[in-house]
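Visitor: Structure of the sequence below:
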Amino acid sequence: MTSTVIYEGDLRTVAQHLQSGTEIETDAPTDNQGKGQRFSPTDLVATALGACMATTMGIKTRDMGVNLVGMKLSVKKIMAADPRRIAGVDVVFDFPAGQVFDEKTKTILQRVAETCPVMYSIHPDMKVNVEFHWNSAVPA
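Guide: I've put the predicted structure just below:
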């Protein structure tokens, strides 16, 4: 088993990762009767995509001797109605100033990000837009 999820009422859940004991609380979003005080379940899906892309890139770059520390991903979830669902996710990668990547490395990193396990797990109707901003400053 991976996790347990307990419904606490008032549209809030607490999920516990069984191996580590860490917890994530969720709330329904404000546009769906919730308080929006925590990640919503659909926020977690979009965020999981970004985290998976970053993680798989980290695994690959470890073998390549490339340092991605400071790489920032901005994730935007796009909702649709009838039925209510995630229609799309925009992911923007910003790399710290001073990191220089040759074209081969850029191609490898893009392919790794765009073929992460979460990407392969999402519905093909969900539109995913990915942008790579190479050598741009990461806002604080």
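Visitor: use CA for all of it now, contacts and neighbours both
Guide: Noted.
Visitor: Would you mind naming the helix or strand containing the residue positioned nearest the centre of the chain?
Guide: In the chain, the C-alpha nearest the mean C-alpha coordinate belongs to residue 50, at 2.3 Å (C-alpha atoms, centre = their mean). Here residue 50 sits within helix 41-64, counting by DSSP states H and E.
Visitor: got the contact list for that helix?
Guide: 26-28, 67-68, 73-77, 86, 89, 91, 109, 112-119 (C-alpha atoms under 8 Å, 6 or more residues apart in numbering).
Visitor: one more, for comparison:
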Amino acid sequence: MATSRITYNGGLRTTSIHERSGNEIITDAPLDNKGKGEAFSPTDLLATSLGNCMLTIIGIAANEHGFNIDGTTCEITKVMTENPRRVSEIVVNFQFPANEYTDKDKKIIERSANTCPVAYSIHPDITKTITFNY
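Guide: Next up is the predicted model:
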């Protein structure tokens, strides 16, 4: 089974449908690339996927090791470059809720984040700047 089905809607907008669930994601070209910027751009999704994956893998590890990360947030900043136009850096800023994380918990969190499948899939020329705020 395919993962998703994407339709070009015109006006530099697409709709992606997740085949298994039917959930939809709309993308727009960004303002700085002839778009309306009214939705995530494809490169926004690339950068955002890193944070989503990191939080998911941290959550799995937290469950396995008996600590809680509920309420953790992750702010993503995508940095673009030209010639060729591409993502050059993804800045990931984690904010964990007040909790008594042990040094062991923090090590598990940071190792989990850095070894998520999306982190491994991003080309090494893309800088990943990651901050963990406990």
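Visitor: Could you tell me where stretch 71-86 of structure 1 falls in structure 2?
Guide: Using TM-score structural alignment, stretch 71-86 of structure 1 corresponds to residues 72-87 of structure 2.
Visitor: so how far is that stretch from its chain's centroid?
Guide: 10 Å (C-alpha atoms, centre = their mean, to the nearest Å).
Visitor: for that stretch, how far is the first residue from the last?
Guide: End-to-end distance for stretch 72-87 of structure 2: 25 Å, by C-alpha to C-alpha, to the nearest Å.
Visitor: Repeat that for stretch 28-39 of structure 2.
Guide: End-to-end distance of stretch 28-39 of structure 2 (C-alpha to C-alpha): 5 Å.
Visitor: try stretch 121-133 of structure 2
Guide: 25 Å.
Visitor: buried ones in that stretch?
Guide: Neighbour-count burial for stretch 121-133 of structure 2 flags 128, 130 (criterion: 16 or more other C-alpha atoms under 10 Å).
Visitor: can you give me the helices for structure 1?
Guide: With DSSP state H as the criterion, structure 1 has helices at 41-64, 103-114, 117-121.
Visitor: Which positions in the first one come out as buried?
Guide: Across helix 41-64 of structure 1, burial judged by 16+ other C-alpha under 10 Å covers 42-43, 45-47, 49-54, 56-58, 60-61.
Visitor: What distance do you get for residue 27 of structure 2 to residue 43 of structure 2?
Guide: With C-alpha to C-alpha as the criterion, residue 27 of structure 2 and residue 43 of structure 2 are 10 Å apart.
Visitor: burial measure for the nearest residue to residue 95 of structure 1 once chain neighbours are set aside, as a count.
Guide: Computed as C-alpha to C-alpha, 6 or more residues apart in numbering, the closest residue to residue 95 of structure 1 that is not its neighbour in sequence is residue 71, at 4.7 Å. Using other C-alpha atoms under 10 Å, residue 71 of structure 1 has 18 other residues around it.
Visitor: Residue 133 of structure 1: which of the helices of structure 1 is closest?
Guide: helix 103-114 (10.6 Å; C-alpha to C-alpha).
Visitor: Give me the range in structure 2 that that closest one lines up against.
Guide: Using TM-score structural alignment, helix 103-114 of structure 1 pairs with 103-114 in structure 2.
Visitor: got a list of contacts for the matching stretch?
Guide: By C-alpha under 8 Å, 6+ apart, the residues outside stretch 103-114 of structure 2 that reach it are 53-55, 57-58, 61-62, 67, 132.
Visitor: and the two most separated of the residues you listed?
Guide: 53 and 67 (18.5 Å).
Visitor: and residue 24 of structure 2, what is it in contact with?
Guide: 15-18.
Visitor: what about residue 98 of structure 2, how many neighbours?
Guide: Neighbours of residue 98 of structure 2 (other C-alpha under 10 Å): 11.
Visitor: Look up how far residue 52 of structure 2 lies from it.
Guide: From residue 98 of structure 2 across to residue 52 of structure 2, the span is 21 Å (C-alpha to C-alpha).
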